[in-house]
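# fold the following, please.
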Amino acid sequence: MRGIALVTGGSRGIGAATALKLGTLGYTVVLTYAHDRLAAEQVVSAIEAAGGKAQARSLDIASEPQVLALFDELGAIPEPLTLLVNNAGVTEGFSKLEALRFEQLQRVFQVNVFGAFMCAREAVRRMGYSHGGQGGVIVNVSSRAAELGGSGEWIHYAATKGALDSLTRGLAKEVARDGIRVNGVAPGLIDTDLHATNGKPERVADMAPGIPMGRAGLPEEVADCVAWIASAGAGYVTGAIVPVSGGR
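This is a model prediction of the structure:
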């Protein structure tokens, strides 16, 4: 079963790699972006160059009206929504708890938690057998920080990913008989621009020696895991959170 794959935050890093992977597998990819339209269009072009179908949509995932409008627009595509990858997320920078501003905390929860909940809700309303859907898969992109805690850097970010893990486990049970599987991937240290944009371009090189496998992961390795979870080969897998972390 292919159909539409909605990848939130699909303009860079793990989201871009996932969108490209799914496009090559035959999904019609709709990827969202918050600010960087050019980067999103480059991902679309790469998918099309590989023979796939894709389009990019601007989305503030913290805005319920925008989320609702996006899912309504998906109805104009002559294919069903069969896969949601809840990837959009922000860290709001590195900060110890004692220095954390309320605005940082509010924004990271609005995007990482509220946005993911709203997208999952709308996906269930379209995929579920009880809603006339054909079933489908939801993959929540979490983080190993949810278990490790993010101490000294981003406890606030880690807490949002812990909430996302709870959503994964709870929703998986709630919709299992409605034809929807819900799983998560929990990346560890991945070599993306996330670290530099948060002010620590050296973070990957500094942390890599402490990973049991001795290196940072690649966005494509996370994308491969997402693709497997979405495949028929994982047809009896739901409620799982798969670490993609090199053993950390």
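
# going forward, measure contacts between C-alpha atoms and count neighbours the same way
Will do.

# distance of G26 relative to L83?
Per CA to CA, to the nearest Å, G26 is found 12 Å from L83.

# equivalent analysis for G179, please.
For G179 relative to L83 (CA to CA), the value is 12 Å.

# please apply the same query to S142.
From S142 to L83 the distance is 17 Å (CA to CA).

# what does Q110 give?
For Q110, the distance to L83 - CA to CA - is 22 Å.

# tell me which of the two has more neighbours.
Per other CA atoms under 10 Å, whichever of Q110 and L83 has more neighbours is L83, with 27 against 19.

# and that one, that one's in a helix?
No - L83: not assigned to a helix; according to DSSP: H, G, I helix; E, B strand; the rest coil it is strand.

# tell me who's in contact with it.
Taking CA atoms under 8 Å, 6 or more residues apart in numbering, we find L83 in contact with G3, I4, A5, L6, G136, V137, I138, V139, A230.

# same thing with L70?
Listed by CA under 8 Å, 6+ apart, the contact set of L70 reads R57, L59.

# over to the one 4 residues further on?
In this structure, L74 makes contact with L81, judged by CA under 8 Å, 6+ apart.

# this one as well, want them side by side:
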Amino acid sequence: MTVLVVTGGSRGIGASVCRLAAARGYSVVVGYATDGTAARDVVAEIEAAGGRAIAVGGDVADEADVARLFDTAAELGPLAGVVANAGIVGAAGRLDEQDAGTVRRVLEVNVLGVFLCAREAVRRMSTRHGGRGGAVVTVSSTAAGRGSPGEWVHYAASKAAVESMTHGLALEVGDEGVRVNAVAPGLVETGLHAAVGLPDRIARRAPMIPMRRAGQPAEIAEGILWLLSPAASFVTGAVLPISGGY
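Okay, here's the model as predicted:
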């Protein structure tokens, strides 16, 4: 079986990606930062359905942790794909209200974390390094284009960096058997909003969306699995909005 590494795999979009990937035949490495119980629950669900998965904890902004994540994945079999999903938003508020430490951590997780995971993926999958090829999907946000004023300008900036990195890396490894794409979710029903003190955010924002609702994590997962699949064999350097039109 081929192996898929999913960072931020214990909850929300990441957990949906893990479940769907396992259902489609991947052995899944469920990467998580702090919630080991949730990650093990995802693994248990996958195993109960006849799939194969393991949970690996670590900080995506830490080189040693990322190397350990990928080394552990190699024990399951050949690496076929990576979903760089782990991300944080930090405190909501205007830019001039933000604490430098909070912003630094958002950039470490959302930008450096994607860089480290993409680097490890290329080192293992690129034909230049003796690999068999594969696919990387990064998770951006439609905030990268909107700027997220009044809430998370720093987060939006981090996601714009992810999109730039995705495009550049796709060009860099396009002839080495590695495709690199991004999805850009819009408003999605996850626990993130309540966790950062904005439990009513979905209700407030949904009327702005042409489809008049938030997305579901499973809908984002479908786009990610498509980009990983042979059906997207001629797609690289793309950013796929999954946003209900907003």
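
# and the TM-score between these chains?
The TM-score (TM-score structural alignment, normalised by the length of structure 2) is 0.98; 246 aligned residues with a CA RMSD of 0.8 Å.

# inside strands: which ones of the contacts of L83 of structure 1?
Counting by DSSP state E, the part of the contacts of L83 of structure 1 found in strands is I4, A5, L6, G136, V137, I138, V139.

# re earlier: overlap in contacts of G179 and L83 of structure 1?
Both G179 of structure 1 and L83 are in contact with G136, where contact means CA under 8 Å, 6+ apart.

# kindly list the longest strand within structure 2.
The longest strand of structure 2 (DSSP E) is strand 178-185.

# which neighbouring elements make contact with it?
strand 134-139, helix 153-173, helix 217-228, strand 239-242 (3 or more CA pairs under 8 Å, 6 or more residues apart in numbering; DSSP states H and E).

# out of these, nearest to E97 of structure 2?
Shortest separation from E97 of structure 2 across these is recorded for helix 153-173, at 11.0 Å, computed as CA to CA.

# and the closest one, which stretch of structure 1?
Mapped onto structure 1 using TM-score structural alignment, helix 153-173 of structure 2 spans residues 155-175.

# centroid-nearest residue for structure 1?
Computing the C-alpha centroid of structure 1 and ranking residues by CA atoms, centre = their mean puts N87 first, at 1.6 Å.

# surely that one touches A120?
No - contact criterion CA atoms under 8 Å: N87 of structure 1 and A120 do not qualify, at 11.5 Å.

# measure the aligned partner of the residue nearest to the centre of structure 1 in structure 2 to D99 of structure 2 for me?
With TM-score structural alignment defining the correspondence, N87 of structure 1 maps onto N85 in structure 2. For N85 of structure 2, the distance to D99 of structure 2 equals 24 Å [CA to CA].

# next: A38 of structure 2.
From A38 of structure 2 across to D99 of structure 2, the span is 29 Å (CA to CA).

# just A22 of structure 2 next, same as before
A22 of structure 2 is 39 Å from D99 of structure 2, by CA to CA.

# comparing these two, which shows the higher neighbour count?
A22 (24 against 11).

# can you give me the helices in structure 1?
Using DSSP state H, the helices assigned to structure 1 run over residues 13-24, 37-49, 64-74, 102-109, 116-127, 145-148, 155-175, 194-197, 203-207, 219-230.

# looking at those, which is closest to K96 of structure 1?
Of all the helices of structure 1, helix 155-175 sits nearest to K96 of structure 1, with 7.4 Å by CA to CA.

# right, and A223 of structure 1 touches A17 too?
Yes - A223 of structure 1 lies in contact with A17 (CA under 8 Å); the separation is 5.8 Å.

# related to what we said a few turns ago, contacts only, for the match of N87 of structure 1.
By CA under 8 Å, 6+ apart, the contact set of N85 of structure 2 is V6, T7, G8, G9, I13, G14, T138, V139.

# what number of residues lie near the fourth one?
A count of neighbours around G9 of structure 2, defined by other CA under 10 Å, yields 31.

# E122 of structure 1 matches what in structure 2?
Using TM-score structural alignment, the equivalent of E122 of structure 1 in structure 2 is E120.

# and that match, how far from A214 of structure 2?
Distance from E120 of structure 2 to A214 of structure 2, by CA to CA: 33 Å.

# go on, C117 of structure 2?
C117 of structure 2 is 29 Å from A214 of structure 2, by CA to CA.

# of the two, which one has the most company?
More crowded of C117 of structure 2 and A214, by other CA under 10 Å: C117, with 27 against 20.

# show me the contacts for that one.
Contacts for C117 of structure 2 (CA under 8 Å, 6+ apart) come out as V60, V66, V82, A84.

# only whichever of those are buried, select them in ChimeraX.
Entered in ChimeraX, the line below selects the buried ones among the contacts of C117 of structure 2, by 16 or more other CA atoms under 10 Å:
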select :60,66,82,84
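
# just the closest of the contacts of C117 of structure 2 to P199 of structure 2, please.
Checking those one by one against P199 of structure 2 (CA to CA), the nearest turns out to be A84, at 25.7 Å.

# wait, the closest one touches T7, no?
Yes - counting by CA under 8 Å, A84 of structure 2 touches T7, with 5.5 Å between them.

# one step back: greatest separation within the contacts of L83 of structure 1: which pair is it?
Spatially, the most separated pair among the contacts of L83 of structure 1 is G3 and V139, at 15.4 Å (CA to CA).

# ok, the two, which is more surrounded?
For the pair G3 of structure 1 and V139, the greater number of neighbours falls to V139 (26 against 17), based on other CA under 10 Å.

# state the distance from the aligned partner of the more buried one in structure 2 to T2 of structure 2.
With TM-score structural alignment as the criterion, V139 of structure 1 lines up with V137 in structure 2. V137 of structure 2 sits 16 Å away from T2 of structure 2, going by CA to CA.

# average distance between the longest strand of structure 2 and structure 1?
Taking mean CA distance after the TM-score superposition for structure 1, the mean distance separating strand 178-185 of structure 2 from the aligned residues in structure 1 is 0.3 Å.

# now the angle from that strand to helix 153-173?
Angle between the axes of strand 178-185 of structure 2 and helix 153-173 is 160 degrees (criterion: axes from the mean of the first three to the mean of the last three CA atoms, to 10 degrees).
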